[in-house]
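In: Fold the following and give me the result.
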Amino acid sequence: MSTSGTERVNEMFYDLAHCNEDKQKQIIEEMNKQFDDVILKNNYFPFTKELFNKIDKMIEDKKLSMENTVILLKCIGYCNALKNMDVDFYFSELRERVEKMIIEKDKEKEEKDEKFLIEICECYLFLNDISHSKLLSICVPRLLKAASKKEENEEAQKGVEMALLALSSIHFFEYVKKELFLDEISEIIQSNQEHRNLTHLAYQSAWRFFLYRFIHDQELKDVVVDELFFVEEATKELKELTRSVNWKAGEGEGKETKEEQIIIIWLNTLINCYDICELCCEGNAELVACVVTLCRASNVHCSEICHRAINLLGAMISRKSACVSDIVGKGAFDVVLEKIQQPTLDYNITRRCLEFLWNFSDRLRDEAGHKADEANFEMLKRKILEKLEEEGYEDITRSFREVSPFFDEGYGTFLNDSDVNFFVNI
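Out: This is a model prediction of the structure:
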């Protein structure tokens, strides 16, 4: 966020403590617009523990109503779900207040408080990196019920979207009992496949929530792949989203549209499925073709999409979730060679291209002698390896193997500019 934008948000937080309830609603609405206009466009605002503690103190001093608090937290949570911002809610006093409120409201079981309970559950899931199992057992069924509403008006659709987006914020390492979600989330996904009654973001969120449960229960693969046709649906959604983006608009401005943000979420989800969750589905030729199209369409202003697309192709080749013939035939090998030779390539894309080439050359060697049509495969392998050698990429991947143990993305060590130049120009 620009300095002026950061200052404006800080001013609005300060103003909240010094005005009446109606004026607070107006300020929160303005904040929401500020988040949409600034934070969601690749900018930054730190939601610190101290800030959440200030909000908690305002509630304690009756300077901020819980109704307005919920509206504010949902605004912050929505942005966090789309952009994964710096939100330090878990260690705040406000988190403790929210947890107690959910448990108390759940015990009351008064119908008039159901809407408020759903909203406070959304806030809790949106902002928490870690959720307690007791709270999940309260939040998950209620939000799934809210997401199952069939009304098609705009307000109802937005409510469904918020409920599913909050559910998708439950981290993949969190365990949720199957009986709390399986039938309901399957029905929501199947209903959309028949009637297309969800927004793109809501549908993606439903899938992400479901897929992240897969890591704890491998038996869900039959439902995910064979009954709900995950790969086909993901491909269909990515194709529609790719067509809906004007890729030349705003080039170089460092901004993302909502459609681009959903594409990034889809790519991250798919990467986790093939890599972390180890969802290995054979084939996937159409998904490969779709990701290649997306990689070529993305340009300077959406390098994050290109980075994630190549990362996904690398995960698919590494986990043997795509055939070598499909990787070559659908253009994945060619698009990686195209990208790595671009003079303006950033280091994230360089690293992913190198990892792809590394895994791809390993895959070629590993599969030698394991194909039914061995003669044709050997011909394909020889042709690809010759092209890699002609372009110098065998030397590049060999060098990359030598230095890669010394840097690790998870620990914040990355290739620098000189490394990038070395590998591209070797």
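In: alpha carbons only for contacts and neighbour counts from here, please
Out: Noted.
In: Could you look up the SS state of residue 363?
Out: What DSSP: H, G, I helix; E, B strand; the rest coil gives for residue 363 is helix.
In: Quick check: which helices or strands does the helix or strand that contains residue 421 pack against?
Out: In the assignment (DSSP states H and E), residue 421 maps to helix 417-425. Contact here means 3 or more CA pairs under 8 Å, 6 or more residues apart in numbering; DSSP states H and E; on that basis helix 417-425 packs against helix 347-367, helix 393-403.
In: from the middle of its chain, how far away would the shortest one be?
Out: Its chain's average C-alpha position is 30 Å from that of helix 393-403, according to CA atoms, centre = their mean, to the nearest Å.
In: Does anything pack onto it? Which helices or strands?
Out: Looks like helix 393-403 contacts helix 347-367, helix 374-391, helix 417-425 (3+ CA pairs under 8 Å, 6+ apart).
In: Now show me the structure for the sequence below, then we'll compare the two:
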Amino acid sequence: MMEDMDKEEINFVLTKKLFDKMNNMIEEKKLSVENAILLLKHMGYFNVLKGTFNFDFYRSILNKRFEKMLVDENKKNEEKNEKLLADFCECYLLLNEGISSKTLSISVPCLLKVGLKKEESEEAQKEVEMALLALSNINLSWNYQRVTKELYFSEITEIIEYHQEHRNLTRLAYQSAWKFLINRLDNDKGLEEIIINELHFVEEAARELKELTRNADWMKTEEKDGGKDAKEVHFLIKWFNVIYKYLYSCNSWNKGNVGLICCVVNLFRTVKDDYREISVLCSDFFGDAMRSKSVKVDDLLKGEAIDLFLEKIIQSTLNDKMTYVHLLRFMNVSRQLKGKENDEKEESKRKTTKRKELEKMEEEGHEDIITSFHEIIDFLNRKYHRQLSTNISDYFVYV
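Out: So this is what the prediction gives:
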């Protein structure tokens, strides 16, 4: 049932009342702990997969019970049940938006141990996927500093590197491993070099987006399944969330930026208006890239992002928010290009780039099209927060 639910429906089901009732059933021996775990793991799986967010489990009595059982099980020595401990950790992390330091210190090593499994059976892959998905849910700001590097670093890098060589993880497991690692970046800038140059995050993210875009048949799912989103949609959304976190937290330039931008441009053109949520994520990506210290304006030009903005401006209508968004994107790129490079060779290259862009705009009539929007800029600013310049020259680069 939960597989067919959307975010709102899942939030409606996963309530404190439900969790407290399950706790009472366990207390009264009407529900075994093993069956409760099985049910809660499935609930948690769809809770995280579909990106829901609530504190009901955290506020429930069941959360306190599970936290105590998790700690008690971990204290055992010879009698410790590793499978039961992992199950407890998964339930706890998949449903919880407020995780204690004590349980993090137990859960992270326990689930990384599961994630390191190399068996290729479907059952083993599912176990690994569930463990890494649970780890990826440690994403709130007050949890970042509690996961010390000693708890995770060698294991998570081994998981990612092994997959890159053998492709042993499911798509969701691989994305989850990256999300867990990227979430650590805010409090450990030393990870940048490893993420960029050793684990090649940008290239890997581009490859994943390309794979998800290559077969566009999933876009027909919406019509076939009565509005139910394809799994690919959820994977795309989750990858964009990780990419956003990377752009926000990373300060170092990456040579793979152009390839990633090309992938997003291609995805934007592919989905068109069929998936509005994906279109908005693509558009937001360009805004994030422009604000990121890790992306240069030349990356956006080489990745054909500027051509895309011009295409969308032509297609836009007066009441379409995309008119405003793409004019804003174009204006910001133009302003960045007006800056001068300190190095003479780089400045000469920049002038050549500017000249080519101007010539292209003139040949294709884009200058006239943008100028035609001048009369409605005040209207767009009143409707969408007053950020567009009323000086039309701000939208063009002059060499």
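In: how about the helices and strands packed on helix 393-403 of structure 1, which one is nearest residue 261 of structure 1?
Out: Among those, the nearest to residue 261 of structure 1 by CA to CA is helix 347-367 (17.9 Å).
In: will you turn the helices and strands packed on helix 417-425 of structure 1 into TSV that also has distance to residue 126 of structure 1 and mean neighbour count?
Out: Listed next are these as TSV, based on distance: least, CA to CA, whole Å; neighbours: other CA atoms under 10 Å:
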stretch	distance to residue 126 of structure 1	mean neighbour count
helix 347-367	28	20
helix 393-403	39	16
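In: Select, out of the ones you listed, the one closest to residue 11 of structure 1.
Out: helix 347-367 (35.6 Å).
In: contact partners of the closest one?
Out: By CA atoms under 8 Å, 6 or more residues apart in numbering, the surrounding residues in contact with helix 347-367 of structure 1 are 303, 306-307, 310-311, 313-314, 317-318, 324, 336-337, 339-340, 381, 385, 393, 396-397, 400-401, 414-417, 420, 424.
In: before we move on, the earlier item: turn the helices and strands packed on helix 417-425 of structure 1 into TSV, including distance to residue 33 of structure 1.
Out: Formatted as TSV, those follow (distance: least, CA to CA, whole Å):
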stretch	distance to residue 33 of structure 1
helix 347-367	31
helix 393-403	45
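In: which stretches of the stretch 101-250 of structure 1 form helices?
Out: 114-127, 133-147, 154-168, 182-195, 200-213, 221, 230-244 (DSSP state H, counting those that start in this stretch).
In: The shortest one corresponds to what range in structure 2?
Out: It stands for helix 221 of structure 1. Alignment of helix 221 of structure 1 against structure 2: residues 192, by TM-score structural alignment.
In: The matching stretch vs structure 1, mean deviation?
Out: By mean CA distance after the TM-score superposition for structure 1, the fitted stretch 192 of structure 2 averages 0.7 Å away from its aligned residues in structure 1.
In: Contacts for that stretch, please.
Out: Stretch 192 of structure 2 is contacted by residues 185, 250, 252 when judged by CA under 8 Å, 6+ apart.
In: Mark which of those are buried, thanks.
Out: Buried members of these, scored by 16 or more other CA atoms under 10 Å, are 185, 250.
In: Which one of the helices of the stretch 101-250 of structure 1 lies nearest to residue 89 of structure 1?
Out: When these are compared by CA to CA, helix 114-127 sits nearest residue 89 of structure 1, at 6.1 Å.
In: what's next to the closest one, contact-wise?
Out: By CA under 8 Å, 6+ apart, the surrounding residues in contact with helix 114-127 of structure 1 are 70, 73-74, 77-78, 80-81, 87, 89-90, 95, 98-99, 102, 105-106, 131, 139, 142-143, 146, 162-163, 165-167, 169-170.
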